[in-house]
Every structure is written in structure tokens, then in C-alpha cells.
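In: What shape does this take:
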Amino acid sequence: MVEQGVGRRSFDESNRLQAALHRMVPGGAHTYARGADQYPDDMAPVLVRGAGARVWDADGNEYVEYGIGLRSVTLGHAYAPVVEAACAAIADGMNFSRPSVLEVAAAEDFLDLVPTADMVKFAKNGSDVTTAAIRLARAVTGRQKIAICNHPFFSVDDWFIGGTDMAGGIPADVADKGIRFSYNDVGSLEAVFAAHPGEICAVILEAATATAEPQPGFLDGVRALCDTHGALLIFDEMITGFRWSEHGAQSLYGVTPDLSCWGKAMGNGFPLSALAGKREFMELGGLNTDRDRVFLLSTTHGPETASLAAFRAVVETYRTSSPVEAMESAGRRLAEGVNRAATGFGLGAYVEVIGRPSCLVFVTRDHAHNPSQAFRTLFLQELLERGVLGQSFVTSAAHTDDDIDATIDAVREALPVYGRAIEAGSVDGVLRGRPVAPAIRRLAEPRRLGL
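Out: Next comes the predicted model:
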């Protein structure tokens, strides 16, 4: 159901393509967060192209996009300087049997940005480098167990996924080596060290998240505990890097990790990640050590030239302009506009935009004020009909005032539908199809195919 004057968009071609994906690709997407089960039934656009903050799907529908490449695009889709740099590199060949000069230049650029690190090694996925960091920490300390902060995601590899609801195929003894602690709770980390004396090789966490800033003394306390107990401190900068600052969250909060892991926005959508850290640890994967060597990272495509050239263009853009400021400005404007609209409809307690301005999320609550997947799906459904695509309200530097205004207008038109569901105490009659489901869950239900 949509408001009068808003016709239903066609998703026929997207649905046909999505069905083909389900036949050929487990889950119908190559990333669980991109799955059709994360969108309303029969309303999962299959995209054709993007420019700036806009994307177009296979049915010709245009959207303002948020989340924008799972937070990997900070400068906007098809950002010309990045595209031009990558194309120029491609024209000279992408992959060789020896390092290219781009590897030297890109490493210099990275270490200039992150002066707390002495060495860097490039790869392709975030999981590549977080797992390399854990392997290195185990080698440095001779220990096996990991203190893992209760953030949603660190890696596709066994050491992390073994502790989630999708632990099928992972030996229990691998999963048991990961011990969880709570963000902003130094006491919970102290308890981990106390329960496993001399066994913790590393502590891994995000310095900050979209909805949680470190409380005074928390990161310093984590650093001190690592030093006291001889564990390495690993910061995951996948999201915070280039979104909080091009120098990473570590630069904002003044706490230096032993190792840090980077990815996502490094290449503005081009596949690139990085492990960075102190020389005394990183060199265990190199040739300047008398210890047993660590198989740190060795990837065929890690140093391909297109992504390294893209990264260098990203660095230059951050050097000569202020993308973080632009993202935060757009985010503040969006949050204020949406929250003002929700309050105006008497729905401020049910629909709310929260988080860091450069990394916003929206909260959707039911009639009892509880977070609700069903009401989230209704909100997504109504935004999709009105040309807004996103599982969040994460902005890029390419989001213009017109994009933000269009989004606020779409929310304003969607709120009466949401309000009727709140009054009724149910999405029945307004939500078409089933609610979305968590991307990481044990069973295909409640979005199993064929139901």
C-alpha cells in the first residue's frame, strides 16, 4: 500500500535477474548484506549503474542511495579522478610478476596518512587483513586465544564466524578460542584476561562505531590491559578509516594500536585493504627477522595497479578537499530533517535517525516502542517506492542538498503509512510480503526461498 499519488514502481526485471542469481549463486548475492532477504519481498533492485549518490536499476528506476557500497564509497559513485587514475593504470597493465612502482608510491601515501604505523601490506578484502593480524598476533605471543569485542563483524574466517549463528562447518575448538567482551566496558575485558591468564594473543575492536563513541578512558584502558598482559591491540578501521578521518579513528582518540586493519573506502569502491602496524611485528612476515617467519599476506591481486591507483587518487582528494566534512554536513542535515518530520507526524518515538553524522542509521520501532524488523521492512518498502535505496542513511561526500531534500520528502510521504501501522499495532495490510531478516542467522527461515 502506498500513499495516494504514488504509483508502484516496477521491479519485474530486477526480480527476474534476482531469481537467476538465486539459481546460480548461494544466497542470491556475493555478500550476505546485499541479499534479497535484506529488502522487502520482490523489491530488491538489481543495479545497472551509479553516479554520485544516485543509482539506477534494471527496470530504469532511479534512487538516492545510502549505505553506498556497504560504506565503501565516500566520494560518490564513478568519481572522476578515481576512475581516471584507475583507467590510466589499467592501460599499462594490471598485474605483473614483480612489484610495480605504484606499490612504492601507495605504501608511501598510506604511511604518510597513518604515521602510527611503520609498515603496511595491501590485500583485497577486510577479512584478509583482520585474519592476517590475528595470525601475526598468535605468532608474536605464542598464544591462541583472542579477545573479540562484541561488534557485529570482523571477518568471514573461522576465528570470528565460529562465534556467530552461522557457525556451520567450523570446528568447535576454533570457535572456542574467541572470547567476547563488551565495548565501553573495560571491566569485561579485565575479566577475559583474568579468566585466561597468559592465553590471550590479541584484543580486536573498532575504536568507535556509528552509534557508540568511546567513553573517556576506555581505549586507554584497553591499551593498558594489552600492555600489562602482553597482548597485541588491533584496531579495525574498516569503517572509521576515511569516514571518521583519513588518518583513522586512532588519530582522533589518541590511542595507538599495535596493528590496524583498513579497507572499504580506501579505494572508493575499488577492492583494496591494508594491514598496518609496528615494524617489530610486521617484519615477522618479511626478511628482516631471525625468528620463524609468518605467512602474513600473499595475494595475487593484492597489488594490482588499478586499485592502488584508485587509492592514490582517493588520498589526493582527501589531501586537497574535505570529504569527511561533506559527509558529516549532509548527515546532520538529513538527520535533522528526518527527525523533524517524524516528530511532526507524532512518530518521533518510532522512527529516528541516530549515529555519527558520517555513518547514520535509522531506527524503526513498533507500537510498543520495540525495534522491529517488520516495521523496518515497511519503512524500506515505502522509501523504495519513493526513490530512496538504503539499509541505513550512511552518506557520501557526493550527497547534495537536492539528494537530502528528496530523501526527507520521501520520508515525509512514507510516515502516514507508518503511522497507520502504529495505530493498528501491526503492519498487516500495509506491508507486502515478509519482513527482512538478520543477514547472519542460523536458518534460511523466515526468508527461505519457495515459501
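In: can we go C-alpha only for contacts and neighbour counts from here?
Out: Noted.
In: which residues of the stretch 1-150 of the chain fall in strands?
Out: Assigned by DSSP state E, counting those that start in this stretch, the stretch 1-150 of the chain shows strands spanning 47-51, 54-57, 62-65, 119-123, 145-149.
In: would CSV of those strands with distance to Val129 and mean neighbour count be doable?
Out: Supplementary listing: those in CSV, determined by distance: least, C-alpha to C-alpha, whole Å; neighbours: other C-alpha atoms under 10 Å:
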stretch, distance to Val129, mean neighbour count
strand 47-51, 28, 15
strand 54-57, 30, 20
strand 62-65, 28, 24
strand 119-123, 7, 22
strand 145-149, 15, 24
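In: how about these, which one is nearest Glu304?
Out: With C-alpha to C-alpha as the measure, strand 119-123 is the member of those nearest Glu304 (9.4 Å).
In: closest one to Val315 among the strands of the stretch 1-150 of the chain?
Out: Among those, strand 119-123 comes nearest to Val315, with 15.1 Å by C-alpha to C-alpha.
In: got a list of contacts for the closest one?
Out: With contact meaning C-alpha atoms under 8 Å, 6 or more residues apart in numbering, strand 119-123 is reached by 107, 110-111, 129, 272-279, 282, 297, 299, 301-303.
In: Here is a second sequence; please produce its structure as well for comparison:
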Amino acid sequence: MTEFINNFEESNRLRGLAHHAIPGGAHTYAKGDDQYPVLSPGFIAKGFGSHVWDVDGNEYIEYGMGNRAVGLGHAYARVLEAATRQLQLGCNFTRPADIEVECAETFLETIPGAEMVKFCKDGSDATSGAVRLARAVTGRDIIARCGDHPFFSTDDWFIGDTEMNAGIPDAVQKLTVNFQYDNLESVRVLFNRFPGKIAALILEPSRGDDPKNNFLHEVRDLCHRNGALFILDEMITGFRWHNGGAQQLYDIKPDFSCFGKALGNGFSISALAGKREYMKLGGLEQTGSPRVFLLSTTHGAETHALAASIATMRIYQDEPVIEHLYHQGEALRAGIDQVVARHGLDEYFQVTGRSCCLTYATLDQNRTQSQAFRTLFLQETIKRGVLMPSLVVSYTHSDEDVARTVEAVDGALGVYKQALENGVGKYLVGRPSQVVFRRFNRQSAAERTLELADNA
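Out: Now for the predicted structure:
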């Protein structure tokens, strides 16, 4: 792929305005300027299928797809048509809309392990609703979360257990503890350390590899033997691993599961699903126990988002969406692996994850994870018309997209190899990107210089 010159004039103008008006310059930390190179599009103007155009008119093949929220492709016609028809009837009323029932029934048909569902707007609402309900059911306070999984919620119960815990009371921070994925002993240790105090365990079914040694089932059984509940966060796996979620693929029924992201193909909708015996505690008919304020959001059942979700779920039921995600992901992995081998970079650049949800690792001369080399790689692929914070494909990623992406990666890795030999600072324009969860915003100038020198 021929390298082209990106013009970021309008993006750069908007950056200053954005940071003046919006803390962080964006409403999602993962979309912030600190996650991308200096030479990158700051703002996207439109998207169609697997391509996006920034405010300066530059076109990119996109991977990441709205932080995995767009599974079918941007502006997917059948979804847009359903949402538009519903919007013409209004989107929010004083009483429930009939489409709420239709969407709930469609969801329960799609996710066979779920018995009741409540919709909300984002993943944090869903997981925090599950946590609150688990605490109400068990009468316990402590939540155990998988420390190998990067994000569960913007709420205190999770953020208090991260580096960005400023503003979270110490008492709240102590109510969340960690275990490791595929490490059953780490779960046993927690139950022994906090007997009768753990309300629930929450984890993603998988980050890529399948669970080993019946891990999910063993953890669920261990939870139940100790009086705790078992929560699966299916925000990512839900509409990628299998139409019915990873829980169907792995044949496991959780007490609660949380869905979102691709549930509405980019429209704002998420779901807390679970067993009827627990979910009904947030209803109007239970007696003999206190009511649980489960989820109650003004915009949680906006009708156009529900219409988009129904259309999305039916497309997944009717068409080979999941099969396409796996197929294109496998082709992408194979093509990039060949390029990596040709450059002799097997120990420095690695494609990881499940084929339907790939990512990559960028390693420095010491074979350790490097933000500087990640930033360089992003810089060079952006130059070649590909925006790839991850390698997450959609239903609209074509064979041509994959071929052009492999070509762009080939060119980028040529620069990457030179940077390994001569120092990343000679090729990277500006500062490296940073991880989201960090206690302080900026490294000092001396620290940044040292990082670049270490990679020289």
C-alpha cells in the first residue's frame, strides 16, 4: 500500500477546542488523544461499513469498530432503517413502549441461558446492576473480579480497584478483591480468606483462548458452594464468540450476564440478564424480601435503540455474521503472521486473541511490552490508510480490506524493524501513547527522554 500524507489541520484545530470544553477531550478514555500518536486523526466525521473518514477527509479501513460496539459495520442499512422508522414515532414516553416487550422477547430467544432481562445504556450500568443485585441476594459486600480482565465498570466498586482510584473512599476500595483467570486456586484462596463475605465473582468468559480445565464451570460451582453468585461479563464475547454468547459456546449458565457493545451495532443499549429467581427482586411482585433498586434509567429503553437492537439480533440469527468474523479474522492473522515472519519480527510483534476479536502486542528490544513501539506502529499504519488500535473485524470487512491491511502492516513493520535497530525515537513523531489506567497524567520530560533512550 502506498504511503500517503495525512492532513490533520481540522483535527488539530478541534483538539484545542475539545480539551477546553471536555475533560480529556473525549467522552471515552479509550478514544482520547493519549491513546494515539501525534500524527493521527483526532475526530471522525463519518463511517460506512468497514471504512471511516476523519474531519480532514482522510479515509481509513477501521479496526476497533467503536470499541467493539459495531459488529455489522458502520451505518448498516437494515439497522438504520429500523431505528429511523421507530424515531418517527417518538423515542421516549411516560409509560413503557410496546417495543420494550418485543426487544426483551427477542433477546431471550437469542440468549437461551437468560430468563429475564433489563435494558440500560452502557456496560457499566449492567455490571453495576448485577453487583447490586448479588449483594442484595446474598447479604454480602465483597465483590471478586478477575484481575486479568481490564475493565468492568466506571462505578466505584471497580474503579476503586484500579490505579485511577482518586475520589473513591478507602472503605469502598476494600470491597473489591482479585483472582486470576484459569487459576482455580486463586479463587479458592479468596473464599478461604473472606469466608461468608463474598457476594459474587465477575469475569469475562474469555479474552481469547478457551478456558482450560473446565474453569468456568469449576468457578461457578465453587461460588455456589460458598453461597456466592456467578456473573459473566459478555460485553465483548456476547456477539462475537457465538450468537448465543460465550455462555452458549461453553455450555454454562451464569446467575447473571451482562451484554452491550455490538448488541445494537453502535446504538446505545446494554442488558442485564439473569435467573428469574434473582431478577424478580427488582420487580413489583416479590414479597417477603426488600425491594432492589435494580436499574431505572430515563433513557434505558429509548425506542430507536431497541429497534436497532432487534434488527441487529435478527441479522445475527438470519445471516452468517459470526462465521464471517471468524473467517476474516483468521485471514487477517495469517496474512500478518506471514509479514511478521518475513521481517524476522516474531519475537517483537505478535497477533493475539481469538480470530473474531484479535489484538496485537508490540515489544521492544528487550522483548517487553512497549507503548513507544505501539505508538510507532499506529503512526505508520495510519500513514498507510488503516486505523487499527486493535484488529477487530466487522461483518463488512471484505477480502480487499484484509489484503490492503496486510500490505499496510508490511510497510509499518519495515519501519518498526528499523526502529528496533536504530532507536524508536528516530522514527516516532512526538510522545508515546499511554495506558488508560495510570495514577498521574504525564511522565516528566526526563522520564519520557529516558523511555526513548532505553528503546534506542
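In: just to revisit the earlier point, now the strands of the stretch 1-150 of the first structure as JSON lines including distance to Glu84 of the first structure?
Out: Shown next, in JSON lines, are the strands of the stretch 1-150 of the first structure (distance: least, C-alpha to C-alpha, whole Å):
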{"stretch": "strand 47-51", "distance to Glu84 of the first structure": "14"}
{"stretch": "strand 54-57", "distance to Glu84 of the first structure": "20"}
{"stretch": "strand 62-65", "distance to Glu84 of the first structure": "23"}
{"stretch": "strand 119-123", "distance to Glu84 of the first structure": "21"}
{"stretch": "strand 145-149", "distance to Glu84 of the first structure": "39"}
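In: contacting residues for the residue in the second structure that Ser245 of the first structure lines up against?
Out: In the second structure, the residue matched to Ser245 of the first structure (TM-score structural alignment) is His242. His242 of the second structure makes contact with 248-249, 322, according to C-alpha under 8 Å, 6+ apart.
In: picking up where we left off before, which of the contacts of strand 119-123 of the first structure are buried?
Out: Neighbour-count burial (16 or more other C-alpha atoms under 10 Å) applied to these gives 107, 110-111, 129, 272-279, 282, 297, 301-303.
In: In strands, which of those residues appear?
Out: Among these, the members falling in strands (DSSP state E) are 273-277.
In: of the residues you listed, closest to Asp173 of the first structure?
Out: Leu275 (26.3 Å).
In: Can you tell me what the closest one aligns to in the second structure?
Out: Residue pairing (TM-score structural alignment): Leu275 of the first structure is matched to Leu272 of the second structure.
In: For that match, list the residues it contacts.
Out: So Leu272 of the second structure contacts 117-120, 126-127, 129-130, 256-259 (C-alpha under 8 Å, 6+ apart).
In: what's the most distant pair in those?
Out: So, the contacts of Leu272 of the second structure by C-alpha to C-alpha: farthest apart are Cys120 and Phe256, at 14.8 Å.
In: Identify each of the helices in the first structure and give its residue range.
Out: According to DSSP state H, the first structure carries its helices in the segments 12-24, 80-91, 101-113, 126-141, 158-161, 172-175, 186-195, 218-229, 249-253, 279-282, 305-320, 323-344, 373-385, 401-424.
In: how much space between the counterpart of Ser358 of the first structure in the second structure and Leu203 of the second structure?
Out: Using TM-score structural alignment, the partner of Ser358 of the first structure in the second structure is Cys356. Cys356 of the second structure is 19 Å from Leu203 of the second structure, where distance means C-alpha to C-alpha, to the nearest Å.
In: now swap in Phe152 of the second structure and tell me
Out: 8 Å.
In: ok, now Ser444 of the second structure?
Out: Look at Ser444 of the second structure and Leu203 of the second structure: by C-alpha to C-alpha, they are 35 Å apart.
In: of these two, who's got more company?
Out: Leu203 (24 against 9; other C-alpha atoms under 10 Å).
In: for that one, what are its contacts?
Out: Contacts for Leu203 of the second structure (C-alpha under 8 Å, 6+ apart) come out as 145-146, 149, 231-233.
In: Counterpart of Thr305 of the first structure over in the second structure?
Out: So, by TM-score structural alignment, Thr305 of the first structure is matched to Thr303.
In: and that match, how many neighbours?
Out: 24.
In: Hmm, it is touching Gln86, no?
Out: Yes: with contact defined as C-alpha atoms under 8 Å, Thr303 of the second structure counts as touching Gln86 (6.5 Å).
In: before we move on, the earlier item: hmm, which two among the contacts of Leu203 of the second structure are most spread apart?
Out: Among the contacts of Leu203 of the second structure, His149 and Ile231 lie farthest apart (C-alpha to C-alpha), at 13.5 Å.
In: So for these two, which residue has more residues nearby?
Out: The residue with more neighbours, out of His149 of the second structure and Ile231 and counting by other C-alpha under 10 Å, is Ile231; that gives 26 against 14.
In: could you list every residue that touches the aligned partner of Val388 of the first structure in the second structure?
Out: Applying TM-score structural alignment, one finds that Val388 of the first structure aligns to Val386 in the second structure. Shown in contact with Val386 of the second structure (C-alpha under 8 Å, 6+ apart): 60-63, 405, 408.
In: Many thanks, I have nothing further to ask.
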